[in-house]
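>>> coords below, sequence missing:
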């Protein structure tokens, strides 16, 4: 112990600090933990975080912040440990009877009647006390301004300066007497000396040299929370009441032991800049021209920045992104990767790909990848990795949950460490509530990034997890205007934090590309609005657009184009006109018959066709019609098949129509009817495509499944790639009629402009579309503002555009209510008031819908009930009340299906888990939908039937919803 840590304080101070408690006996393993002990524990944990977890780039920045190499570690430990200063107040010390008695006996007293029952959280109290002490230590105002929010926000919400005051300005809650002020000062100075700052005025020596960016402040705020939560684990930090044993060396020993037992670790550490052969080493072949283009641009970027890669489907964008991530991480000190996908279904196979890639990057890295989405427990690979561990926390990704805290923000989380000899998944601690992005490597839905751009509780944990990684987002074109508000906000913060970001897309409208680049660059400038930005358009396809902040702080841009590894396909566009009487009076019968006739003609000599419908009901209707004509040659894929059927059929179709394999021929004839799930990460090759009208970028995504692979033998009549567009009625009298369901999903405006391109391609023989080289031009025309539609459509288009713009503006306003930074505050320099006006207590369902446009939809687990017996959809019998034995879990969860949005309210009101599921770690929150022996059920006003061929069939209401 450093005996002079008491220097300058009267003898009674030791008695006071030997009584002030930080954790009650009930929360510290049966013995109370002194406040100084918990603060040192937290500081010691922070030191271990620095040594074994913190990204190199963050250490560089903290050293600069603290005034020189080697100083950052000490400052980081101090910032984390000072968080609980507010517990040295009467309002907190009264919360535990035994603790209160010890403090009073030591000589620190207060007016019991003025303090009893008062509610003033110690995070706010600590910020208020710290502000006073830092001012007395002569800290500059700008330094005080960014440090106090780290204390005030360590329980997840960052208040305004005005919100720090005690209720009714009752100074007695803080401790207004001289002994209390002396005790608070002594606590801070003793703690500060223990951390490593010396001198007569240790607190003055702590003052940083620089003010960090707001993004770095939010990152540090997250690490304060992380260190506090680890140091609050009573299994590893049991109580200490003997002040003589409260020292930094002792705390360091406890922290090192806890870190090892929790099996926490960082990412890949310091990477060597990859050489020319690295790509071949990782993937078994050299880079294609477009992949080499990505790497060339990454090498030429003058700093961490944003890279947008646009390339055709099947070009190998994902491998290029992996290789670029390694290069960026090596150059800029990043310690891991987050890869965000548009859906859970696309995240699952990407999880497998990322683990395979990391296996070649470093030993054991593949076991540090977390899968982050709400249904990860249904992923067999993920579950297999956790087989010996038991995942902690069902509500792991719900940042609105207040489970784990009492009204004073005191944590009651528990962390079950894994006792297995070798863990094959990230440490259990990372899998707890709100902590997923802190895993060294993570794959999940893009929502994980979007949540980090919301004004929600503990958002700082998400930012701490992202900053210091390379962020890769796939298929960003899938983000609608509502989601884009959160995406743009997230890019602003990542830009300010200097996080390398790689965005992947088949193609982007020029305006969307411009917004993405502008948002990132605005972050680098800490600007509300980006400066006027002249972003050159790519002159070819594939293309790479890069943006970063140069050495002089000015934005720099690099736009390059290359060649696809495959030549163009001349795709013929045809129209199968539907007689749509009105936009919302859609009769599927005639349309299905027309499709059947078309296929009878085109598949007369065999062949494989993909039919994409825009709604489940329309796909089901088409499937039934085609099955009557073609029998067992027809398959159906959509989102209302239960998980087991969907997985089996998807795998079957991928096997039949996937990349050519030696010894595996294609079927003589096959027709796959699918919904939009065929747009994303669906590697099949169709000889013929029939598709409902969709906005041009999505239509081109669907065309990407047409003649996709080389070396495929096709019937002579299908040797030429053809796309047949349905769901559209082009007629002589003005604008076309468009399928009402399609307008509901996509809006009329973009569909009209896409229809104009269809008409142009089919009129008087038209011209083929050259895919992929023509893709950027088609997308630019439809999403641009220039004239596209025929003269007879002008008035209809103008009205549709007005409706579209009003809808866009409305959704932007709705998103603004939750976006992390309120309007006009991007130029703020501190976290003061970040959560002002935040909606911090939304339900889980509301949270799910927060960053996604459209109506919420619920997932249910189908079970069959006969009298008092329950069966899984596989037919296996469950136990009493539906109890699920371990060997039956896969059978049960394979019955998971998503309901139409119109059934959400009825499902949430009427359904719950079976009685036998209530204690099951993975099923206790699942909604069970009980089907009778005929596979039928009633939910609200709707009749439901699960058919093994059709999937879930819903009657009542509009089917296309």
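The structure has been received and is ready for your questions. The model shown is predicted, which means the values in this text are computed figures rather than measured ones.

>>> only C-alpha atoms from now on, for both contacts and neighbour counts.
Noted.

>>> hang on, residue 73 packs against residue 47?
Yes. With contact defined as Cα atoms under 8 Å, residue 73 reaches residue 47; the gap is 6.5 Å.

>>> more neighbours: those two, which one.
Taking other Cα atoms under 10 Å, residue 73 and residue 47 do not tie; residue 47 has more neighbours (25 against 19).

>>> now that one: closest residue in space that isn't a chain neighbour?
Distances taken as Cα to Cα, 6 or more residues apart in numbering place residue 77 nearest to residue 47, at 5.8 Å, with adjacent residues excluded.

>>> here comes the other one, which I'd like you to weigh against the first:
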């Protein structure tokens, strides 16, 4: 019976081979992988068998004359093989009912899910001419496809969908495609499943595939892990961390929100809480979601030190667009192996297979990445469901959740939490400045309600809130006095005086151009200020960040008189400790974050060892009591007046200068609510237009999010899409363009980044390290270098088309630093825009 079935190929032969792997063998390869992957999931044995069998049938459409002709003769298919799979299963539904049971709507819902394993759901009409045309594509393959169904029934005889109702099927319709994709990707790996000529009987081949599948799943890093009950830290726990050890957790999926000031140890508290959740069966791994790539890189190092104590032989990945440039991550990938049986239980590993693709990265036991990688699981983009599957077994930890309160990204996060809870997942949210209204929306995703005004707080959805904490015996900085500076000259004079006293100083500016201008003025005053912002090539930014950390980090040295001018990137990405701080006016939440870098490590640098007597935040701002027009900020902040919503800026100034201090933690809640909460005072009449414009923008962003986020209740076939990521952004903002700076050498154009030990001379990595992003509007009027120039084409000619179109290569004329008229780059100032008649700035 199986002879004719073996004649249908799954793939073209490998180079230098004429062996076609039979489609039946491929189906069995993938089913064998699915058996291993599904083992730790809490489904009943009959349901596990049903999912495995359905996943094995994912490529049933390859038993078609059209697919075979495409492989062997290059004839394009009118319908893709995965579309044919759904149609054939739909046609054979009566037979599948006899085998799998369950309701008709349940089965048909899941057919679309396993057919959608190439990243998007099938959309061919399930009735009419197209349906009939699909069936005709099978030709004589229809008989073989029917035989495969009969074979699978004998191989998985206990498979049953009887326990599922339609609601269950819709929920699982988003999970099953990702599960199927993961199994298919491993089962298609020719290193483990090389092409094999027909010869083995299906049952014999399946047993062989099962042995291979277990080895393959383990070595690529998907072998799953289990929680370990081992002490995570050797230091004495802080009050918040101690509370996380004792806080009661409800049964089932749990959501916990940790609210505490910067420096309270929230990351370690989250790890302690996550370990308890894992031991309670609330997740078999973790995904840390951070607001930026820089914060993700920093978290990766911290997580790596602890997860070997939390999980047994865990795999770890870094998931963001520049993960390949992280030296610690690449060292982990290249230096660790999953092949040995003697891997210590606390060993943290990774694999090249996981690191190859950000989508795969979410399949590791523990992932650290940007929140964007998780949010893509609720947008109708290609392989959205693979991300959902990867996250479904994990405890999601979202750090700096207050930064995700803007309407568009907030809606995405709410959808993510709802989707995660529906699959039994748990989550932990960390924040220093969370408005109560935003906290209430987040708690509602897990059926919880806001319980307390107190701060700090540990709030468990559906459980009790912890608001009483033991006293922290460590030295405290106390209240931070707040004083207003009216002009840039006052800020420069203050910083100059403090630096002369030996203080480590920082000026946090809202706009890059303003930061560059401030550094120029300080240098004219004889202050060798450092500059840090987002318009540096990645190699220079990393270099500068390391220098800043070495000077004013937790263990920094040579602090005396050090002055840094930075944009908002110091708010969260770097663990810095300054004696003196000046900040441009910013919304209350941002200022509180910035103050967290002032007198931060009191255990290392107590008050008696500081060159200034007390922590003071100097805020560059106009007087909130004097408003002469709608552009109240004009003149005080330069281009920084446009960065944040004007109503938030005025409310912050009004409250902060009236209060005169930031007292952490006791006074933070009232400050946050006075600007970002329901308690916010009305703006003066002259600023009401700005308030209305802000409401209008927020409403538009909210509506766009509602349109973009997948309608989970509609199921995968109807609501899934498989669009390009660029059509459905995870965040709203100005369009950006990637510039890649280069230098002229005798050998032609070479990357701006210089080879060092971190790249091992890898020129591809050096080019990526030479990139920076800039708003399109900033460069639209400039005559950027001609990308058709021979020297530039010599570099870009082998790039993929999308990269050629999206990256502008910019040679830098040294030593002047000019790129084109109006644009300059150097290693100490980054990308600088200037008018032809002005000096470069």
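That came through fine. Predicted, not measured: the structure shown is a model, and the values here were computed from it.

>>> superposed, what's their TM-score?
The TM-score (TM-score structural alignment, normalised by the length of structure 2) is 0.87; 810 aligned residues with a Cα RMSD of 3.7 Å.

>>> centroid-nearest residue for structure 2?
residue 370 (2.4 Å; Cα atoms, centre = their mean).

>>> what's the match for that one in structure 1?
Using TM-score structural alignment, the equivalent of residue 370 of structure 2 in structure 1 is residue 445.

>>> my guess is its match contacts residue 349, does it?
No. The criterion here is Cα under 8 Å, and residue 445 of structure 1 misses it with residue 349 at 11.9 Å.

>>> so residue 750 of structure 1 is in which element?
helix 748-762 (DSSP states H and E).

>>> my read is that the residue nearest to the centre of structure 2 contacts residue 320, right?
Yes. The pair residue 370 of structure 2 and residue 320 qualifies as a contact (Cα under 8 Å) at a distance of 5.9 Å.

>>> shared neighbours of those two, which are they?
By Cα atoms under 8 Å, 6 or more residues apart in numbering, residue 370 of structure 2 and residue 320 have these common neighbours: residue 293.

>>> could you give the angle of the top helix by length along structure 1 to helix 748-762?
Scanning structure 1 for the helix with the most residues, using DSSP state H, yields helix 794-816. Interaxial angle of helix 794-816 of structure 1 relative to helix 748-762 (axes from the mean of the first three to the mean of the last three Cα atoms, to 10 degrees): 140 degrees.

>>> how close does helix 794-816 of structure 1 sit to structure 2?
The superposed helix 794-816 of structure 1 is, by mean Cα distance after the TM-score superposition for structure 1, a mean 1.9 Å from where its aligned residues fall in structure 2.

>>> chain center to that helix: distance?
27 Å (Cα atoms, centre = their mean, to the nearest Å).

>>> how about stretch 128-148 of structure 2?
How far stretch 128-148 of structure 2 lies from its chain's middle: 42 Å, per Cα atoms, centre = their mean.

>>> give me the buried positions along it.
Across stretch 128-148 of structure 2, burial judged by 16 or more other Cα atoms under 10 Å covers 131, 134-138, 141-142, 144-148.

>>> cool, stretch 186-198 of structure 2 as well?
For stretch 186-198 of structure 2, burial by neighbour count (16+ other Cα under 10 Å) applies to 186-188, 192-193, 195, 198.

>>> what does stretch 706-726 of structure 2 give?
Buried-residue list, stretch 706-726 of structure 2, by 16+ other Cα under 10 Å: 708-712, 715-723.

>>> filter those residues down to the ones in helices?
708, 716-719.

>>> could I get the residues you listed as a markdown table with distance to residue 543 of structure 2?
Below are these laid out as a markdown table (distance: Cα to Cα, whole Å):
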| residue | distance to residue 543 of structure 2 |
| --- | --- |
| 708 | 38 |
| 716 | 45 |
| 717 | 48 |
| 718 | 48 |
| 719 | 45 |
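
>>> closest one of these to residue 799 of structure 2?
Residue 799 of structure 2 lies nearest to residue 708 out of these, by Cα to Cα, at 31.0 Å.
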